[in-house]
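Colleague: build me a model from this:
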Amino acid sequence: MQMNATYTSFVAVGDSFTEGMSDALPDGSYRGWADLVADRLAARAPGFRYANLAVRGKLIRQIADEQVDTAASMRADLVTLVGGLNDTLRPKCDVDAVCALLEQSVEKLAPSCGQLVLMRSPIRRGPVAARFLPRMEQLFAFLDTLAERHGAIVVDLYGSGVLGDPQMWADDRLHLNAEGHRRVAEAVWQALGHEPESDWTELLPPAVPPGWVTRRGADLRFTREHLVPWIGRRLTGRSSGDGMPPKRGELLPYRADQD
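Modeller: Now for the predicted structure:
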């Protein structure tokens, strides 16, 4: 990797994490870490171009089938690929099959771009995540192998204690909030060899535990607004991203100050 390189084009591939949920803007759209990285890169490179092919809810096969070839054809200086975590949360998940699809994707993307970036995704600490940790850790270990084989960078967000802090997560308990996405953007920025702008690993002050009534109210809202719809989609084979287009489907000029 060329440290502190100037990238003139960036393509982001993935699911809701890369789309930017739940870093909400006033108009109801999402920003997210990939947009924040694009902002920084655009400020350094006149004529910078950016595409974000991510769509929420996508499984690794959908990412491989719908996004990877398009991303490879763009021949960008920088490509990020994050996927497979949605698969590990399904009741039945063949992690070996997920790894095989990731490998196919990396084999297409790595030779088509200047630098490929992979990530060990952040995980919110709690009993739900603990059930799926063996699957996730198998996936992350394979990512390390892929990166070494293909010259990719791995950004280890899973190993960061601060990104497991529930204070970094939105009310849906599935997606990072604005501060979480800001930390991820800084982690990617530093992994690309740029000078740190902040310490993305700095721990937050301990949260003041809410009272019993507040906790129960939050649990009820979470169940009603997020958990029940999520279970409904799983039972009916639907996805939150069904019918949605990519966030930014073409590799087009992008200014650092644009929304």
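Colleague: from now on I want contacts and neighbour counts done on CA atoms only, so please keep to that.
Modeller: Will do.
Colleague: hey, where'd the strands end up in this protein?
Modeller: Taking DSSP state E as the criterion, the chain contains strands spanning 9-14, 49-52, 78-82, 115-120, 153-156, 248-253.
Colleague: what packs against the third one?
Modeller: Contacting strand 78-82 under the criterion 3 or more Cα pairs under 8 Å, 6 or more residues apart in numbering; DSSP states H and E are the following elements: strand 9-14, strand 115-120.
Colleague: give me whichever of the ones you listed is most buried.
Modeller: strand 9-14 (a mean of 27; mean count of other Cα atoms under 10 Å).
Colleague: coming back round to it: out of the helices and strands packed on strand 78-82, which comes closest to Gln62?
Modeller: Within the helices and strands packed on strand 78-82, the stretch nearest Gln62 is strand 9-14; the backing value is 9.4 Å (Cα to Cα).
Colleague: please list the outside residues in contact with the closest one.
Modeller: Residues outside strand 9-14 that contact it (Cα atoms under 8 Å, 6 or more residues apart in numbering): 18, 34, 38, 48-55, 58, 63, 67-68, 71, 74, 76-83, 251.
Colleague: run the chain-centre distance for that strand.
Modeller: Counting by Cα atoms, centre = their mean, to the nearest Å, strand 9-14 is centred 11 Å from the centre of its parent chain.
Colleague: circling back: just send the helices and strands packed on strand 78-82 back as CSV, with distance to Glu225 too.
Modeller: What follows is the helices and strands packed on strand 78-82, written out as CSV (distance: least, Cα to Cα, whole Å):
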stretch, distance to Glu225
strand 9-14, 24
strand 115-120, 28
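Colleague: here is the second sequence; please produce its structure so I can put it next to the first one:
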Amino acid sequence: MGADVPFRFVALGDSLTEGVGDPVGGAWRGWAALLAEGIAGDDAPVEFHNLAVSGALTVDVRERQLPAALALRPGLVSVVVGVNDTLRHTFDIHDVAARLDEVYAACAAQGAVLLTACLPDPGAMLGLPGALARPLARRQREVNAVVHALSERYDAVHLHAAEGDLAADRALWSADRLHPGERGHRLFAARCHGLLVARGLATGAAPACEPELPPPTRSASLWWLATAGTGWVVRRCTDLLPQLVALAADEVRHQVRGTSARLDHGSSRAVASALAALAT
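Modeller: Presented below is the predicted three-dimensional model:
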């Protein structure tokens, strides 16, 4: 990174990368912006572009965000997306895998370093009952398995965020239970920074893990959830609800028969098939 040539970091994805849950000055900041500040030292400029959009699916990243990112010719591209796909009735791991492979390949072909992450399943974060949560968990495991495999294929810097404190510590998450609060965004950024340092790709100071702002009061959190957060969830889940009810009923039937393992085996076969299709 030369002092007169800015290093470009471009962030792609959905509301997590947009920064929902970390409000600063009337806008969202988020983990990617925090990470950008620590990529290089004070004497090396870093040009940060956040192209992530709340509600984005993998198809949105491929068709809308990717072309804009490639035009910027970045040195580092983060691609964190897929949760919204699991909340759609059209979810198909073959389509998700093909889109992610195309995005990763295009960025790698330009010489950009990829930064990826696997994420907790939305059913667990929302606290849904088991029969409703398990189908969503299975979908998110499929997405995570694909992201793991493709991250290895394209030598991406990969953050394992599906388990551990990033997923289990409720203090890291905002009132809607789907987005990190400031503390969670900071921890996400710090973990990514550590991985970049280990690869020799970051030389600046790590993002601080302690929040700068006091956490929102309980009343403020409940008000946000009632006026905005619930609407966010409803908009992303409405077309899934009829199918989710059917999936939950199928879960119960298999549980009663003692054949629940068949659902997991079917999910594993779908992932293997999706990845095999990319190799042809």
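Colleague: could you get me the TM-score between them?
Modeller: After superposition, the two chains reach a TM-score (TM-score structural alignment, normalised by the length of the first structure) of 0.72; 216 aligned residues with a Cα RMSD of 3.1 Å.
Colleague: follow-up on the earlier one: any chance of the strands of the first structure in TSV, plus distance to Leu25 of the first structure?
Modeller: TSV is the format used below for the strands of the first structure (distance: least, Cα to Cα, whole Å):
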stretch	distance to Leu25 of the first structure
strand 9-14	19
strand 49-52	17
strand 78-82	22
strand 115-120	24
strand 153-156	25
strand 248-253	16
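Colleague: among the ones you listed, which comes closest to Asp27 of the first structure?
Modeller: strand 248-253 (16.5 Å).
Colleague: apart from its neighbours in sequence, what residue is nearest Thr116 of the second structure?
Modeller: His158 (4.8 Å; Cα to Cα, 6 or more residues apart in numbering).
Colleague: give me the number of residues near the one you found?
Modeller: Neighbours of His158 of the second structure under the rule other Cα atoms under 10 Å: 19.
Colleague: try Leu252 of the first structure
Modeller: Leu252 of the first structure: 14 neighbours (other Cα under 10 Å).
Colleague: first-to-last residue distance for stretch 155-168 of the second structure?
Modeller: Stretch 155-168 of the second structure has an end-to-end distance of 28 Å (Cα to Cα, to the nearest Å).
Colleague: buried stuff in that stretch?
Modeller: For stretch 155-168 of the second structure, burial by neighbour count (16 or more other Cα atoms under 10 Å) applies to 156-162, 166-167.
Colleague: kindly report the same for stretch 65-79 of the first structure.
Modeller: 66-68, 70-72, 74-79.
Colleague: ok, now stretch 170-180 of the second structure?
Modeller: Under the neighbour-count criterion of 16+ other Cα under 10 Å, stretch 170-180 of the second structure has 172-180 buried.
Colleague: if we can go back for a sec, could you verify my assumption that the residue nearest to Thr116 of the second structure touches Leu119?
Modeller: No. Contact criterion Cα atoms under 8 Å: His158 of the second structure and Leu119 do not qualify, at 11.2 Å.
Colleague: what's the match for Leu72 of the second structure in the first structure?
Modeller: Applying TM-score structural alignment, one finds that Leu72 of the second structure aligns to Met74 in the first structure.
Colleague: which one is its match nearest to, not counting chain neighbours?
Modeller: Leu251 (7.1 Å).
Colleague: can you tell me the closest non-neighbouring residue to Gly114 of the first structure?
Modeller: Sequence neighbours aside, Asp77 is the residue nearest to Gly114 of the first structure in space, at 4.3 Å (criterion: Cα to Cα, 6+ apart).
Colleague: what's the first-to-last distance across stretch 75-94 of the second structure?
Modeller: In stretch 75-94 of the second structure, first residue to last residue: 29 Å (Cα to Cα).
Colleague: no no, stretch 154-173 of the first structure
Modeller: Start-to-end span of stretch 154-173 of the first structure (Cα to Cα) is 24 Å.
Colleague: swap in stretch 220-233 of the second structure?
Modeller: End to end - Cα to Cα - stretch 220-233 of the second structure spans 18 Å.
Colleague: ok, now stretch 167-182 of the second structure?
Modeller: Note: stretch 167-182 of the second structure ends 15 Å apart using Cα to Cα.
Colleague: outside of that stretch, which residues touch it?
Modeller: 15-16, 20-23, 30, 119-120, 122, 125-126, 161, 166, 183-185, 211, 215, 221-222, 224-225, 229-230.
Colleague: at 7 Å what do you get?
Modeller: 16, 20-22, 120, 122, 125-126, 161, 183-184, 211, 221-222, 225, 229 (Cα atoms under 7 Å, 6 or more residues apart in numbering).
Colleague: stretch 85-94 of the first structure now?
Modeller: Applying Cα under 7 Å, 6+ apart, the contact partners of stretch 85-94 of the first structure are 59-60, 132, 135-136.
Colleague: what about that stretch, distance to the chain center?
Modeller: Centre to centre, stretch against its chain (Cα atoms, centre = their mean), the figure for stretch 85-94 of the first structure is 16 Å.
Colleague: ok, now stretch 61-73 of the first structure?
Modeller: Distance of stretch 61-73 of the first structure from the chain centroid (Cα atoms, centre = their mean) equals 16 Å.
Colleague: now stretch 231-242 of the second structure
Modeller: 18 Å.
Colleague: stretch 100-112 of the first structure too?
Modeller: Distance, stretch centre to chain centre, for stretch 100-112 of the first structure: 17 Å (Cα atoms, centre = their mean).
Colleague: quick one: that stretch aligns where in the second structure?
Modeller: Using TM-score structural alignment, stretch 100-112 of the first structure pairs with 98-110 in the second structure.
Colleague: list the buried residues in that stretch.
Modeller: Those would be 98-101, 103-108, for stretch 98-110 of the second structure by 16+ other Cα under 10 Å.
Colleague: from Val20 of the second structure, how far out is Ser268 of the second structure?
Modeller: 32 Å.
Colleague: which one of the two has more residues nearby?
Modeller: Ranked by neighbour count (other Cα under 10 Å), Ser268 of the second structure and Val20 place Val20 first, with 23 against 16.
Colleague: state the distance from the closest residue in space to the more buried one that isn't next to it in sequence to Thr227 of the second structure.
Modeller: Spatial nearest neighbour of Val20 of the second structure, chain neighbours left out: Trp28 (5.7 Å); criterion: Cα to Cα, 6+ apart. Per Cα to Cα, Trp28 of the second structure is found 17 Å from Thr227 of the second structure.
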